[in-house]
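>>> Following is a predicted model, sequence given first.
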Amino acid sequence: MKIKYSVFLAAILLTNAYCSATEWYVGATRTYTLPSQVRNLVADNDTVYLDGGVYLNDATKWTKKNLKFIGLGTGSNRSILRYSGDISNGKGIFVFESAGISDNPYIENIVFDGAQVSDADGGNGAGIRFQANNITIVNCRFVNCQNGILEGNGSVTTSNVTILNSEFENNGYQLQNDPTHSGYEHHIYIGASTDTLLVQNCYFHHPRGQANSIKTRAQRSYILYNLIDEGTTGYGSWELNIAQGGMNVIMGNIFIQGPAGANHGIIGYDAVTNPLEDFYFVNNTVINQFPGNIKFFNTVPASGINTFKIYNNIFASVPGASNTFFSGNTPASLDSAGNVLSTDYTTFGFTNAATNDYSLTSGATAAIDHGVNAGSTAMAYPLIPVYQYQSHTSALVPRNPSGSSIDIGAYEFEFPSTAGIDPEFLSEEIKVYPNPSTGIFHLDFAQLTGEAGNLEVYDALGKLVLSSTAVNWSSDYQLDLSVSPNGVYLLKVNDGVKLIRKTLVIR
């Protein structure tokens, strides 16, 4: 892979810029008590820290690049941006409106609660409204919003959106005291301005107003190792809506269609208007809890999908349901192998379906050792799950085949519910920008405590692709993986005190 000069230059400029950042602190006992009060004070590359507590009715449009927003609250005292009533800016609580002006924000450990705008402004208020280039969201919560995250700008074509370890609850359009009103806003809506979307280790549940859990028009979407649950009272539509095609890797997720949803469909594929049209649905566990007519897939296009691969998935339903595998059209490019269908998910052999623990017991004989090799995507991304979801507040658990073949579904038998968890996967002592990237990553090591150490990078199959010793920790380390194929990589950093791991994505 060759690095374009503009990408390489941008990485150098980003590296140099982080050296002169200012830190701003916001809180009830601080000089600045609301985030909006530092809006006109921050410069490019600054960091805004929010103390724990509730910041009421404060919405801000940010107009600087490379800003970092980090909530310092924990437990029951998280950093909460809560809005009551319509937001006057017509868009959302945090707004990044202009490409080239408000690019590259990083947002961590903040709760966005109650974002809504008036019907006159479109009725699509968002916790985060993003219309610039590249955003990373880590360990955030979006609740009671018309949209949790709403992304899109017709003039942008190369933005990357990364959403990690976050929770989405009770989002969607809702008239007061009318939970079933259909406005079709969503937990996440990602527009066609996004080149690459990565959603990993997140928890989506209880949508309202026929919201989609994830709706994406991105050119490339990686939906990896998430729990997407409509819940017993959630009134949503699609758990995943591929709105205009693209290259989609959907792997290692648990999808749950609840008993009270609106359209009783789980995966939607609406159109083929993106340049790439490849769909990979591998090693997911898909549960239907609605006792009537349901559809696992609804595929609208009659032609134009180059790849439609469905491998190693568990499809399980409540007894008595009428299960339709495909409604609309069955793709001519359908490639299906290693899947299993159960008409009673309660007897399949899951550990505890009542608590959404869909790991396998020894009774899941239809899944254990029955998977097949799913190969890789047309762009050489390996279709081998390397992690397993446990909780969006915990690290992903490494997945290693325990038998003669990979198991079917999102979990490998003998899933280590308490063992093998490395909490450093969630550590923010290392920050990575941008991620995904085309191979050039900026690493901020400023919070590491050791004087020097080493780093290693492994591909999805566990092969060492890069090793560097005697690394001096700083805030401007550049990692060059530009000669490596597209895919997911594991970064291991040892600072002499602890081992820290991060997931990297090359697109």
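Ah, there it is. Numbers count the residues shown, from 1 in each chain.
>>> all contacts plus neighbour counts: C-alpha atoms, from now on.
Fine.
>>> Give me the most central residue, the chain.
Nearest residue to the geometric centre of the chain (Cα atoms, centre = their mean): residue 199, 1.6 Å.
>>> so after the strand or helix carrying that residue, what's the next helix or strand?
Here residue 199 sits within strand 194-200, counting by DSSP states H and E. Next along the chain after strand 194-200, taking DSSP H and E as the criterion, comes strand 203-205.
>>> Help me confirm that residue 28 is found in a strand?
No. Residue 28 is assigned coil when assessed by DSSP: H, G, I helix; E, B strand; the rest coil, not a strand.
>>> That one: what's it in contact with?
Taking Cα atoms under 8 Å, 6 or more residues apart in numbering, we find residue 28 in contact with 51, 53.
>>> what about residue 469, neighbour count?
Applying other Cα atoms under 10 Å, we find 11 residues neighbouring residue 469.
>>> now it: how far from residue 157?
According to Cα to Cα, to the nearest Å, residue 469 stands 37 Å off from residue 157.
>>> Tell me which stretches of the stretch 351-500 of the chain form strands.
Assigned by DSSP state E, counting those that start in this stretch, the strands in the stretch 351-500 of the chain fall at 357-360, 387-388, 397-398, 431-433, 440-444, 452-458, 464-472, 477-480, 487-494, 499-506.
>>> Point out the most buried one among these.
For the strands of the stretch 351-500 of the chain, average neighbour numbers computed from mean count of other Cα atoms under 10 Å are highest in strand 387-388, which has a mean of 24.
>>> And for that strand, what's in contact with it?
For strand 387-388, the external contacting residues (Cα under 8 Å, 6+ apart) are 225, 252, 396-399, 410-411.
>>> what's the answer for stretch 128-138, then?
Residues from elsewhere that reach stretch 128-138 (Cα under 8 Å, 6+ apart): 91-109, 112, 148-153, 156, 158-166, 434-435.
>>> From start to finish, how long is it in a straight line?
Start-to-end, stretch 128-138 (Cα to Cα) is 13 Å.
>>> same question, stretch 307-325
17 Å.
>>> So residue 135 versus residue 165, what's the distance?
15 Å.
>>> can you give me the helices in the protein?
5-17 (DSSP state H).
>>> What degree of burial does residue 85 show, as a neighbour count?
12.
>>> Kindly provide the distance from residue 456 to residue 504.
Residue 456 is 12 Å from residue 504, where distance means Cα to Cα.
>>> Need the residues touching each of those two.
With Cα under 8 Å, 6+ apart, residue 456 and residue 504 have common neighbours residue 491.
>>> you'd agree residue 362 is up against residue 369?
No. Residue 362 is beyond contact range of residue 369, at 11.2 Å (criterion: Cα atoms under 8 Å).
>>> Presented hereafter is structure B, for comparison with structure A:
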Amino acid sequence: MTRRRELLTAAALLPWGAHAGPVLHVGPARAVKSLAAAAQQARDGTLIEVDAGDYMADAAAWPQQDLTLRAVGGRVRLIAAGAHTQGKGLFVTTGRRQRIEGFDFIGATVPDRNGAGIRLEAGSLTLVGCSFRDNENGVLTANDDSIELDVVDCDFGPILPREGKTHNVYVGSIKRLAVTGSYFHHGLHGHLLKSRAALNHILYNRLSDEIGGRASYELEFPNGGVAIVMGNLIMQSSTTENSHVISFGVEGARWPRQRLVLVHNTLVDQKASGGIWLRVTPAQTEVMLANNLLVGSPKLAADGYWTRKANFSADWDEFVRAARDDFRLAPGSPLRGKAQDMGEAEGLRLSASREYRHPHTSVALSGPARHPGAFQT
């Protein structure tokens, strides 16, 4: 079972092989010139190869199963220019096993001010190497406990200035969320990443509101569930709109299991008056905090029923160049080599096997993680 779960988690990191189904080519010089037209022609199992370039006001709904949309020859930039589909966003997806690679979603707005680059309404979706900029929301999902979402090497931010609680990613009450190698930044009012999913794997990402960002939480699981948060740089800006960095379960436990595992992360607080690292309810939540580095003035909660091991407060000068967001431990830091083995949880080894690499990817480590924090090399 452990090996199977490791393989499933790694599957989204791998490129797909040869495609056996129909292929549809889209571009200004092609017979099919728009994504909206492609959405009408595509069948289950279609690979849609889209020539790089700007596609203006080209919104579409995708109900097909086993569908792949792939940018060819560079980036595919979808610029909303006021267009949307179903009053929800640039793309609305409802098919199982869909995959989108190399697309930029820009400027999605809708009349109710809750527009998204992608609205995932049903099915399952994998995003690889996509970016979301100047949207009211980056990705927004429905509440459906059969939905699954995988996000690999994507970029979310900045959020378009709007009234209301817009989020870089807002995941509803779905079955599973996995996010790897992605960058969340420059939020506004809402959260960088908010998930109500039953199972969450948040691995090897950077969630940092950046200078001028005004996000609320950097990471929130409002209905709890099971959350494995490993290998992330999570950084609260000085202009945050909420003193808490990570929040779990504060809107009530929806799922039967409540567990938060926070390991091998580097948590940075830039708030002058000091923030709060972690807020957890209900009291029976199982919490593990291990091998984390804490940079800034807040203290980590000391609830007696939590498992806490090898968490260290670190001064700014412990790192190679923290002023430039280089949070690798300096060669002479006494914190090097102090990570402890935490075994596994939910079928995953709790020792980092990759690390985030800016601007939005992750790379495999050559050996076991030895240092606390998100960065080993």
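The structure has been received and is ready for your questions. Remember, predicted model here, so these are calculated numbers, not experimental data.
>>> TM between them?
Remark: TM-score between the superposed chains equals 0.90 [TM-score structural alignment, normalised by the length of the second structure]; 359 aligned residues with a Cα RMSD of 2.0 Å.
>>> Looking at the contacts of stretch 128-138 of the first structure, which are in strands?
92-96, 106-108, 112, 148-151, 159-164 (DSSP state E).
>>> What subset of the residues you listed is buried?
Buried residues within these, defined by neighbour count using 16 or more other Cα atoms under 10 Å: 92-96, 106-108, 112, 148-151, 159-164.
>>> Residue 301 of the first structure is nearest to which of the strands of the stretch 351-500 of the first structure?
Across the strands of the stretch 351-500 of the first structure, residue 301 of the first structure has its closest neighbour in strand 487-494 (27.5 Å, Cα to Cα).
>>> which residues in the second structure does the closest one align to?
On the second structure, no counterpart of strand 487-494 of the first structure exists by TM-score structural alignment.
>>> Same check on stretch 277-289 of the first structure?
Under the alignment (TM-score structural alignment), stretch 277-289 of the first structure falls on residues 258-270 in the second structure.
>>> gap between the two ends of that stretch?
29 Å.
>>> And stretch 235-248 of the second structure, by the same measure?
With Cα to Cα as the measure, stretch 235-248 of the second structure spans 17 Å from end to end.
>>> if we look at it, which residues are touching it?
Counting by Cα under 8 Å, 6+ apart, residues outside stretch 235-248 of the second structure touching it are 189, 206-224, 234, 260, 267-272, 274-281.
>>> Could you give me the buried positions within stretch 320-334 of the second structure?
320, 322, 327-330.
>>> Next one: the residue nearest to the centre of the first structure relative to residue 312 of the first structure, how far apart?
According to Cα to Cα, residue 199 of the first structure and residue 312 of the first structure sit 21 Å apart.
>>> what's the answer for residue 246 of the first structure, then?
22 Å.
>>> Could you do residue 280 of the first structure as well?
Distance from residue 280 of the first structure to residue 312 of the first structure, by Cα to Cα: 11 Å.
>>> So what's the residue count around the aligned residue in the first structure for residue 194 of the second structure?
Alignment note (TM-score structural alignment): residue 194 of the second structure maps to residue 215 of the first structure. By other Cα under 10 Å, the residues close to residue 215 of the first structure number 23.
>>> Now do the same contact list for residue 215 of the first structure.
Taking Cα under 8 Å, 6+ apart, one finds 186, 188-190, 240-243 in contact with residue 215 of the first structure.
>>> now those as a markdown table including neighbour count and distance to residue 275 of the first structure?
Putting the contacts of residue 215 of the first structure into a markdown table (neighbours: other Cα atoms under 10 Å; distance: Cα to Cα, whole Å) gives the following:
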| residue | neighbour count | distance to residue 275 of the first structure |
| --- | --- | --- |
| 186 | 32 | 25 |
| 188 | 26 | 22 |
| 189 | 24 | 20 |
| 190 | 21 | 17 |
| 240 | 22 | 20 |
| 241 | 23 | 18 |
| 242 | 23 | 14 |
| 243 | 23 | 13 |
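>>> For residue 30 of the first structure, state which of those residues is nearest.
residue 188 (32.9 Å).
>>> Pull up the gap between that closest one and residue 141 of the first structure, please.
Taking Cα to Cα, one finds residue 188 of the first structure at 12 Å from residue 141 of the first structure.
>>> surely residue 300 of the second structure meets residue 277?
Yes. Counting by Cα under 8 Å, residue 300 of the second structure sits close enough to residue 277 to count as a contact (6.0 Å).
>>> Need the nearest residue in space to the aligned residue in the first structure for residue 238 of the second structure, chain neighbours excluded.
Applying TM-score structural alignment, one finds that residue 238 of the second structure aligns to residue 259 in the first structure. If the residues on either side of it in the chain are set aside, residue 259 of the first structure comes closest to residue 290, at 4.2 Å by Cα to Cα, 6 or more residues apart in numbering.
>>> okay, now the one you found: neighbour count?
23.
>>> Check residue 161 of the second structure too.
Residue 161 of the second structure: 13 neighbours (other Cα under 10 Å).
>>> Could you do residue 175 of the first structure as well?
Residue 175 of the first structure has 11 nearby residues by other Cα under 10 Å.
>>> again with residue 348 of the second structure
Around residue 348 of the second structure there are 18 other residues, counting by other Cα under 10 Å.
>>> tell me the contacts of it?
2, 5-6.
>>> any idea how far the aligned partner of it in the first structure lies from residue 340 of the first structure?
In the first structure, the residue paired with residue 348 of the second structure according to TM-score structural alignment is residue 381. Using Cα to Cα, we find residue 381 of the first structure at a distance of 24 Å from residue 340 of the first structure.
>>> okay, the angle between the longest strand out of those in the second structure and strand 89-93?
Ranked by residue count under DSSP E, the longest strand found in the second structure is strand 68-79. Using axes from the mean of the first three to the mean of the last three Cα atoms, to 10 degrees, the inter-axis angle of strand 68-79 of the second structure relative to strand 89-93 is 170 degrees.
>>> helices or strands next to strand 68-79 of the second structure in the packing?
Identification of packing neighbours for strand 68-79 of the second structure by 3 or more Cα pairs under 8 Å, 6 or more residues apart in numbering; DSSP states H and E yields strand 47-56, strand 98-101, strand 103-106.
>>> If we use 10 Å, what do you get?
strand 23-26, strand 47-56, strand 89-93, strand 98-101, strand 103-106, strand 124-128, strand 131-133 (3 or more Cα pairs under 10 Å, 6 or more residues apart in numbering; DSSP states H and E).
>>> Alright, that wraps it up for me.
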